[in-house]
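K.L.:
A predicted structure for the sequence below; I have some questions about it.
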Amino acid sequence: MIIAIPYEAGAVFQHFGKSKAFKLYATNEGKITGCKIISATGDGHAALAEMLKQQKASVLICGGIGGCAKNTLKENGIQIFGGVTGQADTAATAYLAGTLTYNPNLECNHHHEHGHTRSDHNDLI
């Protein structure tokens, strides 16, 4: 299993769609067996979801994430654990231990200042 975390300076980056890097954790039998940091390819949730799919991620641990991004990731078979703060390594370890604190109902309610138009979010209206 591959766990992906939006990453900045050791911490969980708090806006999925604006992530510049991700830390990927390879796991086996509940243990981290390797990790690497990759640069984000593309911009916005659709490009990032495709990148994570290509990296074979099955779990995303993140801070804020919008409804469209959540839907796109779920369509690609990626489980989402949002509302997470703190160190990325700690979050990955907590997920594997079953102790990760997250918010299953979290959605980033940004105000469309991130290059989105109102029509990009018709499903949220």
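P.N.:
Sure thing, it's come through.
K.L.:
Only C-alpha atoms from now on, for both contacts and neighbour counts.
P.N.:
Will do.
K.L.:
where do the helices sit along the protein?
P.N.:
45-54, 67-75, 88-97 (DSSP state H).
K.L.:
now those as TSV including distance to residue 33?
P.N.:
TSV is the format used below for the helices of the chain (distance: least, CA to CA, whole Å):
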stretch	distance to residue 33
helix 45-54	18
helix 67-75	24
helix 88-97	11
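K.L.:
Included below, for side-by-side comparison, is a second structure:
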Amino acid sequence: MKIAVTYENGQVFQHFGHTEQFKLYEVEDGRVVSSQVVDTNGSGHGALAGFLREYGVDALICGGIGGGARNALAQVGIQLYPGASGGADAQVEALLAGRLSYDPDTVCAHHDHGEGHDCGHHHDHDCGQGSCGSN
């Protein structure tokens, strides 16, 4: 399994579409066996899903991410863990331990829908205080 984290100075970078680096973690038997930092070479949010797919990424931990990017990641089969923050290494360890703190309400829980689908369903979430894009 390969996990990517939006990366800047050891931390989870908070703007997926503007990330300049990802830290990639190779995971075997539930533990990290290697990692590397890769540059996106200026790829924008539209190209980042394909960039991650080329590296064989299975899951992405990130901060903020827009609807188009979420859909693009879903289309290439990358599991998304948005709304994470803190140290990149610690977030990967937390994911592997089943205790990652992230905000699933920032992404659709179902990926079988066609284009134009509006994922406006928020369960137990107050959009006025969350990351729904209303500031």
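P.N.:
It's in. This one's a predicted model, so the numbers in the text were calculated from it and none came from an experiment.
K.L.:
TM-score for these two?
P.N.:
Laid over one another, the chains give 0.84 as their TM-score (TM-score structural alignment, normalised by the length of the first structure), with 111 aligned residues with a CA RMSD of 1.7 Å.
K.L.:
Which one, of the helices of the first structure, ends up nearest to residue 123 of the first structure?
P.N.:
Distance to residue 123 of the first structure, taken as CA to CA, is lowest for helix 67-75 among these, at 7.9 Å.
K.L.:
For that closest one, enumerate the helices and strands it packs against.
P.N.:
Applying 3 or more CA pairs under 8 Å, 6 or more residues apart in numbering; DSSP states H and E, one finds that helix 67-75 of the first structure contacts helix 45-54, strand 79-81.
K.L.:
how about a cut-off of 10 Å?
P.N.:
Other helices and strands packing on helix 67-75 of the first structure, by 3 or more CA pairs under 10 Å, 6 or more residues apart in numbering; DSSP states H and E, are helix 45-54, strand 59-61, strand 79-81.
K.L.:
Just name the most buried of those.
P.N.:
Most buried of those, by mean neighbour count (mean count of other CA atoms under 10 Å): strand 59-61, with a mean of 24.
K.L.:
against the second structure, where does that strand fall?
P.N.:
Alignment of strand 59-61 of the first structure against the second structure: residues 59-61, by TM-score structural alignment.
K.L.:
what's the answer for stretch 11-29 of the first structure, then?
P.N.:
Stretch 11-29 of the first structure maps onto residues 11-29 of the second structure, going by TM-score structural alignment.
K.L.:
From the chain's centroid, how far away is that stretch?
P.N.:
Centroid separation between stretch 11-29 of the second structure and its chain, computed with CA atoms, centre = their mean, to the nearest Å, is 8 Å.
K.L.:
closest to residue 1 of the first structure out of the helices of the first structure?
P.N.:
With CA to CA as the criterion, residue 1 of the first structure lies closest to helix 88-97 of the helices of the first structure, at 10.5 Å.
K.L.:
Now the closest one on the second structure. Mean distance?
P.N.:
Superposed on the second structure, helix 88-97 of the first structure shows a mean distance to its aligned partners of 0.3 Å (mean CA distance after the TM-score superposition for the first structure).
K.L.:
Buried ones in that helix, by neighbour count?
P.N.:
Residues of helix 88-97 of the first structure classed as buried by neighbour count (16 or more other CA atoms under 10 Å): 88, 89, 91, 92, 93, 95, 96.
K.L.:
So which other helices or strands are in contact with that helix?
P.N.:
Counting contacts by 3+ CA pairs under 10 Å, 6+ apart, helix 88-97 of the first structure packs against strand 2-8, strand 11-12, strand 21-28, strand 31-39, strand 59-61.
K.L.:
of the ones you listed, which approaches residue 71 of the first structure most closely?
P.N.:
strand 59-61 (12.7 Å).
K.L.:
hmm, who's touching the closest one?
P.N.:
1-6, 12-13, 16, 22, 24-25, 49, 52, 70, 73-74, 77-85, 88, 91-92, 95, 100, 102 (CA atoms under 10 Å, 6 or more residues apart in numbering).
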